[in-house]
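Engineer: pasting the sequence and the predicted coordinates here, then a few questions.
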Amino acid sequence: MQPEYVGILLNDSTHRGIPSGKTGTESISNYEEAAAMVGLTPCYFRIRDISLDTLTTTAYLCSPSGYVQKTIPLPKVIHNRAIHSDPYARRLIEQFISSGIFIFNAHTRYGKDIVHHMLTDDPMLRSSLPQTVRAKPGLIRHMLREHGDVILKPCRGSVGLGIMRLRRTLLHDQFTYSRSTPSASGWRSLRIPKGHLPLLLRRRIRYLPFLVQERIPLAEYEGSPFDLRITVQRGGSGNWELTGMFARTTPKGTFVSNIAQGGIPIPVLEPFRHGIPGIHPEMMIQKTAEFGIQIAQSLSCRLPYAADYGIDAGVTADGRLFFIECNGRDQRYGFREAGMPDIWKESYQKPMAFARYLLDHGQWPPL
């Protein structure tokens, strides 16, 4: 009998590493285990491996001798883990969806400005959004006067690349930036006259669209500010469910918490206990879970075929939650780094359970 396949759509670099087991942060063994739990066989391919003429794909399949490539019918359900920037690939995905193939997380990268505007339209979430505008010189100066501390970040991008900070002090402004690929040791800060915008900043916002956003005064744990990563996914019920959350503390000398730049992921219980003393940690966990699900439900009304969000949230010392940004391709490995291996595995199990839901029901879940 033909196996029931679930497709895993990958970028070239991850796909290339499958035979040698070098797939970066993506765990192929987790996919195998999670798919087997719901009676599915995962197959791994790229968009260019698909034949439009025959509706087949050349895919990697697990065999006793390792991973082998085989031509199989294009799976009816595909979990997209690739980032496709070229219009042709995006059109191809839309074409497959129109023909009745379920591709969830069809688009994994959304502009930060687009997502922010979508959430602004939701009256239930509006108060949880930091003031955010397009980064233009006059607006940057206005935001700095109003808030005293602002973050500038590219509308598109990940792991904190290109992010900058302007902070007003009594006598001057302070500009913090990284010239090259950021790391915990690659950041520089310099004093500048009040209202002056450095040449590096002006060049960056001239060539790429940036946002300027008020910086949220984050709660602290052991002397370091921390923010939150909330993973919300569709699972076997078809509904949005919390998979898990962890806190990320910022390394000394930086203002970013991305793990790729030295941010330290840790379970939320102790940061909540010590950083937000006025609210019981379990209540704070519940509040954060509801916040993440509310964001996912709101976005899913505007972003069809989404099933997986990694939501970055700021939290203040009095327990107020703020939406920072949303990732349509959650890296997941933060749970492993935080010492939460069961949640790490669950972040693979939920998409496979959702694939089973789509196969069994033959339709996208109601909003």
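Structural biologist: Done, it's in. Numbering: from 1, shown residues only.
Engineer: from here on, contacts and neighbour counts on C-alpha atoms
Structural biologist: Fine.
Engineer: how about residues contacting the one helix or strand Ala59 maps to?
Structural biologist: Using DSSP states H and E, Ala59 sits within strand 56-63. Contacts of strand 56-63 with the rest of the structure, by Cα atoms under 8 Å, 6 or more residues apart in numbering, involve 18, 42-45, 49-51, 67-74.
Engineer: and the next helix or strand past that strand?
Structural biologist: strand 66-73.
Engineer: buried residues, that next one. List them.
Structural biologist: 67, 69, 72 (16 or more other Cα atoms under 10 Å).
Engineer: helices or strands next to the very next helix or strand once past it in the packing?
Structural biologist: Downstream of strand 66-73, the first helix or strand assigned by DSSP H and E is strand 77-80. Here strand 77-80 touches strand 5-9, strand 102-104, helix 341-361, going by 3 or more Cα pairs under 8 Å, 6 or more residues apart in numbering; DSSP states H and E.
Engineer: how far out from the middle of the chain is strand 77-80?
Structural biologist: Relative to its chain's centre, strand 77-80 lies at 17 Å (Cα atoms, centre = their mean, to the nearest Å).
Engineer: got the contact list for it?
Structural biologist: Outside strand 77-80, the residues within contact range by Cα under 8 Å, 6+ apart are 5-10, 101-108, 351, 355, 358-359.
Engineer: second structure for comparison follows:
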Amino acid sequence: MKKKKTLKKPIKISYARYVTSKIAKTKALEASVKLREYVPITKQMNLESLKQMLSQYKMVYIKPNVGMFGNGVIRVEMAEDGARKLYSYQSGVRLRQFKTFQEMYASIHKLTKKRNYLVQKGIHLLKYKGNRFDLRVMVQQTPLRKWETTGVIGRVAHPSKVVTNFHNGGTLKPVDILLHKYLPANKQKAYVKKLYVLGIQVAKAINARYKGVKEIGVDVALDNELHPWILEVNTSPDPYIFRRLKDKRIFAKIRRYAKAYGRL
């Protein structure tokens, strides 16, 4: 007797939903020609790369390759006083100053130890009432698996800190309040719309390399010319910060989409 043929079950391929490596996400963005002008130069941090980028940009940020809530982020600066160069860095609320690069690097090395750190071109953020701010752009897959920007909110840094993260002392503000000083009200809507489009482009670039990603939070810095810079992409963004917005429909949609793909 011939044996009955058994149908083989299709192999289900599962993809990781979360990407923790900042350098990996940066490379995914740099692979998109459309996005390169929005991505600050980012390199693996070591003595040579820090010295070279600090000499070129005068201010840089170093951050752990894997980390959350702005923990471990350090702002490093080089100032020139005539022929002298002065070096400083701020970690948390503490500012330290040094006469030589070597002294500063030795101090930074004690903080970073054996962890993998990145060095990123410093973007001088716009300010709200004297404190730096950036924007969080929330982008999600809809139930029909299309990418949609579902919200934008501002994050104002604590007066004593270099990071804007809400979970690190930052304050949440509506975008129109933060842009009021820099952009006329009749131009704000078109500008924010560009950020919505940028968010979708970022999501597609990340998703092209990491198929399991369902949502992203894009941290966007604005410079003095209102050029947007993508500081970081979070694949596990906090949706609840959008509850702080006056328009409750925004969080309602974010929550509905998050439930559809199993986040909430």
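Structural biologist: That came through fine. The structure presented is a predicted model; accordingly, all values stated were derived computationally and were not measured.
Engineer: tabulate the helices and strands packed on strand 77-80 of the first structure (TSV), appending distance to Glu282 of the first structure and mean neighbour count.
Structural biologist: Listed next are those as TSV, based on distance: least, Cα to Cα, whole Å; neighbours: other Cα atoms under 10 Å:
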stretch	distance to Glu282 of the first structure	mean neighbour count
strand 5-9	35	24
strand 102-104	32	24
helix 341-361	17	21
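Engineer: could I get those in CSV, plus columns for distance to Ser257 of the first structure?
Structural biologist: What follows is these, written out as CSV (distance: least, Cα to Cα, whole Å):
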stretch, distance to Ser257 of the first structure
strand 5-9, 28
strand 102-104, 28
helix 341-361, 19
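Engineer: corresponding residues in the first structure for stretch 200-210 of the second structure?
Structural biologist: Per the alignment by TM-score structural alignment, stretch 200-210 of the second structure matches residues 293-303 in the first structure.
Engineer: check the offset of the matching stretch from the chain's centre.
Structural biologist: 14 Å.
Engineer: how about stretch 115-128 of the first structure?
Structural biologist: Distance, centroid of stretch 115-128 of the first structure to centroid of chain: 18 Å (Cα atoms, centre = their mean).
Engineer: in the second structure, what residues pair with it?
Structural biologist: The aligned range for stretch 115-128 of the first structure is 25-38, by TM-score structural alignment.
Engineer: buried ones in that stretch?
Structural biologist: Buried-residue list, stretch 25-38 of the second structure, by 16+ other Cα under 10 Å: 25-30, 32, 35-36, 38.
Engineer: with stretch 214-223 of the second structure instead?
Structural biologist: 214-222.
Engineer: show me the contacts for Leu47 of the second structure.
Structural biologist: By Cα under 8 Å, 6+ apart, the contact set of Leu47 of the second structure is Tyr105.
Engineer: repeat that for 10 Å
Structural biologist: Shown in contact with Leu47 of the second structure (Cα atoms under 10 Å, 6 or more residues apart in numbering): 101-102, 105-106, 109.
Engineer: that one maps to what in the first structure?
Structural biologist: That one, Leu47 of the second structure, aligns with Pro137 by TM-score structural alignment.
Engineer: can you check Thr142 of the second structure too?
Structural biologist: That one, Thr142 of the second structure, aligns with Gly235 by TM-score structural alignment.
Engineer: and its match, how many neighbours does it have?
Structural biologist: 25 (other Cα atoms under 10 Å).
Engineer: could you do Ile114 of the first structure as well?
Structural biologist: 12.
Engineer: who are the contact partners of it?
Structural biologist: By Cα under 10 Å, 6+ apart, the neighbours of Ile114 of the first structure are 120, 155-156.
Engineer: distance-wise, check Lys214 of the second structure relative to Thr235 of the second structure.
Structural biologist: Separation of Lys214 of the second structure from Thr235 of the second structure (Cα to Cα, to the nearest Å) stands at 8 Å.
Engineer: list residues touching both of these two?
Structural biologist: Counting by Cα under 10 Å, 6+ apart, the residues touching both Lys214 of the second structure and Thr235 are 17-18, 139, 203.
Engineer: give the buried subset of those residues as a ChimeraX selection command.
Structural biologist: The ChimeraX selection below is limited to those of these classed as buried (16+ other Cα under 10 Å):
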select :18,139,203
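Engineer: redo the shared contacts of Lys214 and Thr235 of the second structure as TSV? Include secondary structure and distance to Asp247 of the second structure.
Structural biologist: Converted to TSV, those look like this (DSSP: H, G, I helix; E, B strand; the rest coil; distance: Cα to Cα, whole Å):
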residue	secondary structure	distance to Asp247 of the second structure
Arg17	coil	29
Tyr18	coil	29
Val139	strand	17
Ala203	helix	24
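Engineer: and of the shared contacts of Lys214 and Thr235 of the second structure, the nearest to Tyr196 of the second structure?
Structural biologist: Checking those against Tyr196 of the second structure with Cα to Cα, the nearest one is Val139 at 8.3 Å.
Engineer: residue contacts, the closest residue to the closest one other than its chain neighbours?
Structural biologist: Residue nearest to Val139 of the second structure in three dimensions, not counting chain neighbours: Thr149, with 4.1 Å by Cα to Cα, 6 or more residues apart in numbering. Residues in contact with Thr149 of the second structure (Cα under 10 Å, 6+ apart) are 137-142, 193, 195-201, 203, 215-217, 254.
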